[in-house]
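Trainee: Next comes the sequence, and after it the predicted model I'd like to discuss.
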Amino acid sequence: MLDMIWTDLGSPVPREQSLSYQPVSWPVGEPFFLTSPPEIVALPVLSDVIEGRRTRRSFGHVSLAQLSQWLWLTGRVMAVGHSNYGFPLTQRPVPSAGAIHPIHIVLSRSDQDGWQLYLPDMHALTPLLIPEQTRSEVRDELLPVIDIQNGIVVRFIAEQGKTSAKYVNADSLIWRDVGALVGQMALVAEALACNFCPMGITGHDWCARLKLEGRLVGTGLAVFGSR
């Protein structure tokens, strides 16, 4: 029988006095605005989506319309609220502890080199101005884990300081936030008749190479593709 190994992250509680935190300033280029999906979109009923969802590992090319609708239903900012933390609170399609939403979505698209950051308040993509990683290099890096084929590689990058501005022992909340986001992404992918596969690796090494004052941590990867 194996001994259980468990890292106790502590129970998060709100701080008696909240902290002020200045969010990371990403090195980015000009944004590319995605087209909002039509107001009336025929999607399967939720029970059919839940029953049909599977982790599938074949990934075709994703159109901009598919990508836009997927991000719209999982990541966009729907409403903005005031806070004393140095950044606004936001309402999005997924839950987040304290409405903080510390998880950034970074994408490698099949038809482009480099990485793109999703801007949830603008529903736009913007290139990361970092040493460029070609698409073939991304594929080779992940091949020991999964063949990404023509799918979109998704990195989940957490800004831990945002959640820590409100909570003591914030780390477990961040892991729960990314779990909620991954779960909704899987269901929305199924509703769009697309495939979605989360990976076990965190991708933190990539995050560390950004050298953004050590304020970003990798909390997972996934692949999103058409069928």
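Mentor: The structure has been received and is ready for your questions. Residues are numbered from 1 along each chain as shown.
Trainee: from here on, contacts and neighbour counts on C-alpha atoms
Mentor: OK.
Trainee: List the contacts of the spatially closest residue to residue 212 that is not a sequence neighbour.
Mentor: Distances taken as CA to CA, 6 or more residues apart in numbering put residue 24 closest to residue 212, at 7.3 Å, once the chain neighbours are dropped. Going by CA atoms under 8 Å, 6 or more residues apart in numbering, residue 24 touches 159, 212, 215.
Trainee: Can you tell me which of the residues you listed are classed as buried?
Mentor: For the contacts of residue 24, a burial check counting by 16 or more other CA atoms under 10 Å picks out 159, 215.
Trainee: the strands in the protein, which residues?
Mentor: With strands called from DSSP state E, the chain shows them at 13-14, 32-33, 79-81, 89-91, 103-108, 116-119, 124-127, 152-158, 167-168, 194-199, 217-226.
Trainee: Could you point out which of these sits nearest residue 52?
Mentor: Among the strands of the chain, the nearest to residue 52 by CA to CA is strand 194-199 (11.3 Å).
Trainee: which other helices and strands contact the closest one?
Mentor: helix 171-191, strand 217-226 (3 or more CA pairs under 8 Å, 6 or more residues apart in numbering; DSSP states H and E).
Trainee: Recalculate using a threshold of 10 Å.
Mentor: strand 152-158, helix 171-191, strand 217-226 (3 or more CA pairs under 10 Å, 6 or more residues apart in numbering; DSSP states H and E).
Trainee: then this one, side by side with the first:
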Amino acid sequence: MNWIDSGNPTPKSQPDAYTPHVWKSSHCRFFNAPGKNGNDDAQTGNAVREFFEVLQARRSRRAFSALQTNDLALLLWSCAGVLANTTSRYGFELELRPTPSAGAIHPIHILINLPGERGWCRYDARAHALFEIEGAHQTLLPLRPKVEAIMDCRHATLILLVAEPGKSFAKYDHASSLIWRDAGALSATLGLAAEALGLNFCSLGITGEPWASNLAATDVLTGVGLAAVGRPVP
């Protein structure tokens, strides 16, 4: 076994200025404005479950029926909605979200592919909306067949986690492990939120590489995880 030593992350004495990647987007789908608690029983039809019950019940589930729009809206908002933000010295704002992130940087983008649709969308956590990414269909075309080779994902919504490492490296030396930890925290939170909402969720070993990095110029983006989510099969 060859273990990769990624070093110990430390804040830079002089942070770098970083200009975040600008996504080329077209069609937009706005979700309904989230409620104060981000969890509306009337929208989901699911009773709110106790936190420790959710922890005990969480499982990877690999059978899916299609999500409803409110299912996806609540899942994304519950995990990644921006609750507050503030300025920073790094060239972008820091954000408070339900999922923890080193330095409040949140370098992980959530990309969505809905069943039966060719395009991929990016979840905009401030607008609480999906923005279709121009050209992503061709770039990410192999991903759904990769999942299909593992399990039946015809009716599943695919979630691709794409890191923008430059954001974390603006503040930290040796930031690589922080980015992977952010991706793990987001994946775990998505799984727990899906369980709480009565949805089936499964994280996959597929990272999204080498395709995710082709969505932008060299060394700007990289895939750090893929998952499938859907309603239980009746």
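Mentor: Nice, thanks for sending it over. Note that the coordinates shown come from a computational prediction; the quantities given were computed from them, not determined experimentally.
Trainee: hang on, the earlier thing: need the helices and strands packed on strand 194-199 of structure 1 in a markdown table with mean neighbour count, can you?
Mentor: Conversion of these to a markdown table gives the following (neighbours: other CA atoms under 10 Å):
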| stretch | mean neighbour count |
| --- | --- |
| strand 152-158 | 25 |
| helix 171-191 | 20 |
| strand 217-226 | 23 |
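Trainee: any idea what residue 68 of structure 2 aligns with in structure 1?
Mentor: Taking TM-score structural alignment, residue 68 of structure 2 has residue 63 as its aligned residue in structure 1.
Trainee: same deal with residue 222 of structure 2?
Mentor: Checking TM-score structural alignment: residue 222 of structure 2 goes with residue 217.
Trainee: was I right about its match contacting residue 203?
Mentor: Yes - in this structure residue 217 of structure 1 lies within contact range of residue 203 using CA atoms under 10 Å: 8.3 Å.
Trainee: Can you pull the residues that touch both of those two?
Mentor: 156-157 (CA atoms under 10 Å, 6 or more residues apart in numbering).
Trainee: which residues does the residue nearest the centre of structure 1 contact?
Mentor: Nearest to the mean C-alpha position of structure 1, by CA atoms, centre = their mean, lies residue 105 at 3.4 Å. Going by CA under 10 Å, 6+ apart, residue 105 of structure 1 touches 71, 75, 116-120, 125, 154-158, 181, 221.
Trainee: Distance of the closest residue to residue 37 of structure 1 other than its chain neighbours relative to residue 188 of structure 1?
Mentor: The shortest distance from residue 37 of structure 1 to any non-neighbouring residue, by CA to CA, 6+ apart, is to residue 69 (5.7 Å). Taking CA to CA, to the nearest Å as the measure, residue 69 of structure 1 falls 9 Å from residue 188 of structure 1.
Trainee: go on, residue 45 of structure 1?
Mentor: Taking CA to CA, one finds residue 45 of structure 1 at 11 Å from residue 188 of structure 1.
Trainee: what's the answer for residue 90 of structure 1, then?
Mentor: 20 Å.
Trainee: what's around residue 133 of structure 1, how many residues?
Mentor: 12 (other CA atoms under 10 Å).
Trainee: repeat for residue 208 of structure 1
Mentor: 15.
Trainee: Tell me the spacing between the aligned partner of it in structure 2 and residue 166 of structure 2.
Mentor: In structure 2, residue 208 of structure 1 lines up with residue 213, judged by TM-score structural alignment. Separation of residue 213 of structure 2 from residue 166 of structure 2 (CA to CA) stands at 13 Å.
Trainee: Quickly note the distance from residue 141 of structure 2 to residue 26 of structure 2.
Mentor: 18 Å.
Trainee: Residue 208 of structure 2 touches residue 215, doesn't it?
Mentor: No - using CA under 10 Å, residue 208 of structure 2 is not in contact with residue 215, being 11.1 Å away.
Trainee: Contacts only, for the aligned partner of residue 226 of structure 1 in structure 2.
Mentor: Residue pairing (TM-score structural alignment): residue 226 of structure 1 is matched to residue 231 of structure 2. By CA under 10 Å, 6+ apart, residue 231 of structure 2 lies in contact with 63-68, 71, 155-157, 194, 197-201.
Trainee: Residue 35 of structure 2: which of those residues is nearest?
Mentor: residue 71 (13.6 Å).
Trainee: so who does that closest one touch?
Mentor: 43-45, 194, 197-199, 229-231.
Trainee: Format those as JSON lines; extra columns: distance to residue 16 of structure 2.
Mentor: Output for these, formatted as JSON lines (distance: CA to CA, whole Å):
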{"residue": "43", "distance to residue 16 of structure 2": "43"}
{"residue": "44", "distance to residue 16 of structure 2": "43"}
{"residue": "45", "distance to residue 16 of structure 2": "47"}
{"residue": "194", "distance to residue 16 of structure 2": "37"}
{"residue": "197", "distance to residue 16 of structure 2": "40"}
{"residue": "198", "distance to residue 16 of structure 2": "43"}
{"residue": "199", "distance to residue 16 of structure 2": "41"}
{"residue": "229", "distance to residue 16 of structure 2": "37"}
{"residue": "230", "distance to residue 16 of structure 2": "40"}
{"residue": "231", "distance to residue 16 of structure 2": "43"}
